[in-house]
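S.K.: The sequence and its predicted three-dimensional model are supplied below.
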Amino acid sequence: MKMHLTIAVIAATAILLSCHQKQNEKVAMKEIVLDELQSNASSGLVYKDEEVQREREFKEPEQQKPSLPLQKTPSPVPVDWNKQIIKNAALQMRVKALQSATAAIQEAIRSSGGYIASASEIRLSDRLKSEMVIRVPREKFEELLNRLSGYADSVTQKSITSEDVTGEYIDTKARIQVKEKTRDQYFEFLKRAKSIEEVLKVQREITGLQEDIEAAAGRINYIQHQSAFSSIHLLFYQDIPVTTSPNISPGFGMEILNSVKTGWTIIQSLVIMLVSIWPIWLIGTGVWFIFRRRKLKLATQTK
């Protein structure tokens, strides 16, 4: 009887130790996955210190049936009514001196806090032409455009366009905040997962949300940069006077010399033409030789 009791106690102890070891392995596995997800998420966005601390202090939840996170209606997102307007201008003008105008334009761009995105210069038969794409802070756009027009001898073309992207900017920011809240719900659900399959499924959902958040954040940064700097497409040129030589009529002696040259040129052309038809001359000579020989033969027979 004592032997059976001892065996039962040993078996129960072994079972308890095995269950405890499995529970520790499950907790360690979920902590590793949670830390990895938290690390990936923090590389794109910064969480609040309280949330990070709460996620890292993960403990084994109570034994209960896991359930998918409820899709709650997100609370209204605060609207940022800061206008995001992309401005562009095209300016074409004629200047008196291209080099001095280029130096003045470059100085105006530097003093306005802008920069030259691209530039090219070309020389044509009747003009010198330079072309620039200028990026300037939005608040200096009108001022710089007026300064550039002041360097012109005459403005041949000027146009201004603007694109309001405030709606897209606000919509993208709202989508980011909604996806962040959904991602946080999945982090909460990860605490209640009870199997590796559930952990991996939640991990895939969090990874997809994180990719969408990072793509939307990149779009936000692009809109902010485009609206913060306006573009000016500048083309300016300098006319080059075309000089023509005076029409001087040649004298009598020059005309005779030109006539001799013309006659000699004609003779050369005729000689070249006669030489070029040498096959005709060869055939004609052969035909003449045969005809003459036959004629002589007939004359001999007649005598």
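M.R.: Nice, I can see it. The shown structure was predicted, so the numbers you read here are calculated from the model rather than taken from an experiment.

S.K.: When you work out contacts or count neighbours from here on, use the C-alpha atoms and nothing else.
M.R.: Will do.

S.K.: Show the residue spans covered by the strands in the stretch 101-250 of the chain.
M.R.: 115-123, 127-137, 154-164, 229-239 (DSSP state E, counting those that start in this stretch).

S.K.: Of those strands, which stretch is the most buried?
M.R.: strand 229-239 (a mean of 21; mean count of other C-alpha atoms under 10 Å).

S.K.: Contacts made by that one with the rest, please.
M.R.: The contact list for strand 229-239, computed with C-alpha atoms under 8 Å, 6 or more residues apart in numbering, reads 86-98, 126-138, 141, 145.

S.K.: who's in contact with residue 256?
M.R.: Applying C-alpha under 8 Å, 6+ apart, no residues qualify as near residue 256.

S.K.: With residue 14 as the reference, measure out to it.
M.R.: Computed as C-alpha to C-alpha, to the nearest Å, the residue 256 to residue 14 distance reads 131 Å.

S.K.: Give me the most central residue, the chain.
M.R.: In the chain, the residue lying closest to the centroid (C-alpha atoms, centre = their mean) is residue 222, at 12.1 Å.

S.K.: On the three-state scheme, residue 79 is what?
M.R.: Recorded secondary structure, residue 79: coil (DSSP: H, G, I helix; E, B strand; the rest coil).

S.K.: Skipping its backbone neighbours, what lies nearest it in space?
M.R.: residue 170 (6.8 Å; C-alpha to C-alpha, 6 or more residues apart in numbering).

S.K.: okay, now the one to match up with it:
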Amino acid sequence: MKFISALLFLFFLACGGPTGDSGNFDIAESKSADYEESEFDDVVEQSLVRSEVISERVEIQEQKIIKTANLVFETQNPEETHKKILQLAQQHKGIVQNDNSGKGYNRIFRNVIIRVPTESFQKFIDGVSEGVDYFDQRDISRQDVTEEFVDLEARLKAKRELEKRYLELLSQAKNVKEMLEIERELSTIREEIEARQGRLKYLESRVSMSTISIEFYKLTSETGITQSYGQKMKNALKGGWDGISVFFLGLLYLWPLFLLIGIGILILRRYLKRRKRNHNK
């Protein structure tokens, strides 16, 4: 692989790498054979990344911002509030990512997660805020990922350029061993390209579509210590009556047993009386 690394290094210099006088070139050429594969690829990639980052920073003028919001508030009409949120999502071309509801100790609640285009982020929040007296929680965050975005794009372009140069080397390979080594390096580079593409798509999705988490709730009537205790007393009385009913119903199920016991007692009494008469005679 040293031959391939040296050849790729010379190819990189010929295709736009830094140039110098012939003495410096000889030194670089003699040292290139001592590079390990990973070290050499890093040198080439870093050189490509530096040039790409400079050009990307010039091209990208708009900041890449991930916007998120978390809203929690009370409402007197959960159904109307839910309907209003869905209408706002449709109006601003948003999507419902999650929608669930439940009941707690003293309230009913609903959680809705909406994703809307970033340009409609503030308008959507303003629409939800209409009619809300106060928010239990209102968190709005903005994360600047411009630097990561630029770095990923630059590294992705560098990896693609590196892949292209390895493909050109593959066409110049002299034997099977060199072909296998180059293909192994190509496989590693392509895995890294896929990983960076995945991260870049994720960031693009988060930047283009903002995430808004909304929780609204309504307090139920059974609140407070007095009402809760009264409800417990009511439940206790009802439970006691139910217990008595179950007890008597259980006795009815046992009537055959009681009948047999009664017959047994009568037979025993007659037997004892007869025995007593015989004893007196």
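M.R.: Looks like it arrived, so ask away. Predicted, not measured: the structure shown is a model, and the values here were computed from it.

S.K.: Rebuild the strands of the stretch 101-250 of the first structure as JSON lines, extending it with distance to residue 217 of the first structure.
M.R.: Shown next, in JSON lines, are the strands of the stretch 101-250 of the first structure (distance: least, C-alpha to C-alpha, whole Å):
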{"stretch": "strand 115-123", "distance to residue 217 of the first structure": "24"}
{"stretch": "strand 127-137", "distance to residue 217 of the first structure": "22"}
{"stretch": "strand 154-164", "distance to residue 217 of the first structure": "19"}
{"stretch": "strand 229-239", "distance to residue 217 of the first structure": "19"}
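
S.K.: Going by residue numbers, what spans are helices in the stretch 51-200 of the first structure?
M.R.: Here the stretch 51-200 of the first structure has its helices, by DSSP state H, counting those that start in this stretch, at 98-111, 141-150, 166-191, 196-228.

S.K.: Which of those helices sits closest to residue 297 of the first structure?
M.R.: helix 98-111 (91.0 Å; C-alpha to C-alpha).

S.K.: and the closest one, which stretch of the second structure?
M.R.: Mapped onto the second structure using TM-score structural alignment, helix 98-111 of the first structure spans residues 78-91.

S.K.: Go through the helix or strand harbouring residue 57 of the second structure and flag the buried ones.
M.R.: Assigned by DSSP states H and E, residue 57 of the second structure falls within helix 37-59. Residues 40-41, 44-46, 48-49, 52-53 are the ones in helix 37-59 of the second structure that count as buried (16 or more other C-alpha atoms under 10 Å).

S.K.: same thing with stretch 167-181 of the second structure?
M.R.: 169-170, 173, 178-179.

S.K.: any chance of these in TSV, plus distance to residue 2 of the second structure?
M.R.: Formatted as TSV, these follow (distance: C-alpha to C-alpha, whole Å):
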residue	distance to residue 2 of the second structure
169	13
170	15
173	13
178	10
179	13
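
S.K.: what residue of the second structure matches up with the residue nearest to the centre of the first structure?
M.R.: Residue 222 of the first structure maps onto residue 202 in the second structure, by TM-score structural alignment.

S.K.: Kindly report the same for residue 133 of the first structure.
M.R.: Residue 133 of the first structure maps onto residue 113 in the second structure, by TM-score structural alignment.

S.K.: The closest residue to that match other than its chain neighbours and residue 67 of the second structure, how far apart?
M.R.: Excluding the flanking residues, the one nearest residue 113 of the second structure by C-alpha to C-alpha, 6+ apart is residue 213, at 4.4 Å. Residue 213 of the second structure is 12 Å from residue 67 of the second structure, where distance means C-alpha to C-alpha.

S.K.: and the equivalent of residue 142 of the first structure over in the second structure, how many residues sit next to it?
M.R.: Using TM-score structural alignment, the equivalent of residue 142 of the first structure in the second structure is residue 122. Residues near residue 122 of the second structure, counting by other C-alpha atoms under 10 Å, number 15.

S.K.: Also the one 5 residues further on?
M.R.: By other C-alpha under 10 Å, 13 other residues sit near residue 127 of the second structure.

S.K.: Repeat that for residue 94 of the first structure.
M.R.: The number of residues packed near residue 94 of the first structure is 21, by other C-alpha under 10 Å.

S.K.: Mind naming the longest helix for the first structure?
M.R.: Assignment by DSSP state H gives helix 2-44 as the longest helix of the first structure.

S.K.: Tell me how far the residue nearest to residue 112 of the first structure when sequence neighbours are not counted lies from residue 227 of the first structure.
M.R.: For residue 112 of the first structure, ignoring the flanking residues on the chain, the nearest one in space by C-alpha to C-alpha, 6+ apart is residue 140 at 6.2 Å. For residue 140 of the first structure, the distance to residue 227 of the first structure equals 12 Å [C-alpha to C-alpha].

S.K.: neighbour-wise, which of these two wins?
M.R.: Taking other C-alpha under 10 Å, residue 140 of the first structure and residue 227 do not tie; residue 227 has more neighbours (21 against 16).

S.K.: For that one, which residues are in contact?
M.R.: Contacts of residue 227 of the first structure by C-alpha under 8 Å, 6+ apart are 84-87, 138.

S.K.: among those, which are in strands?
M.R.: 85-87 (DSSP state E).

S.K.: Let's see if you can find the most crowded of those.
M.R.: residue 86 leads those on contacts (other C-alpha under 10 Å) with 21 neighbours.

S.K.: Looking at the alignment, what corresponds to that residue in the second structure?
M.R.: Residue 86 of the first structure maps onto residue 66 in the second structure, by TM-score structural alignment.

S.K.: Its match and residue 144 touch, don't they?
M.R.: Yes: using C-alpha atoms under 8 Å, residue 66 of the second structure is in contact with residue 144, at 6.5 Å.

S.K.: post-alignment, stretch 180-191 of the first structure versus the second structure, mean distance?
M.R.: With mean C-alpha distance after the TM-score superposition for the first structure, stretch 180-191 of the first structure departs from the second structure by a mean of 1.7 Å once superposed.

S.K.: How far off centre is that stretch?
M.R.: 36 Å (C-alpha atoms, centre = their mean, to the nearest Å).
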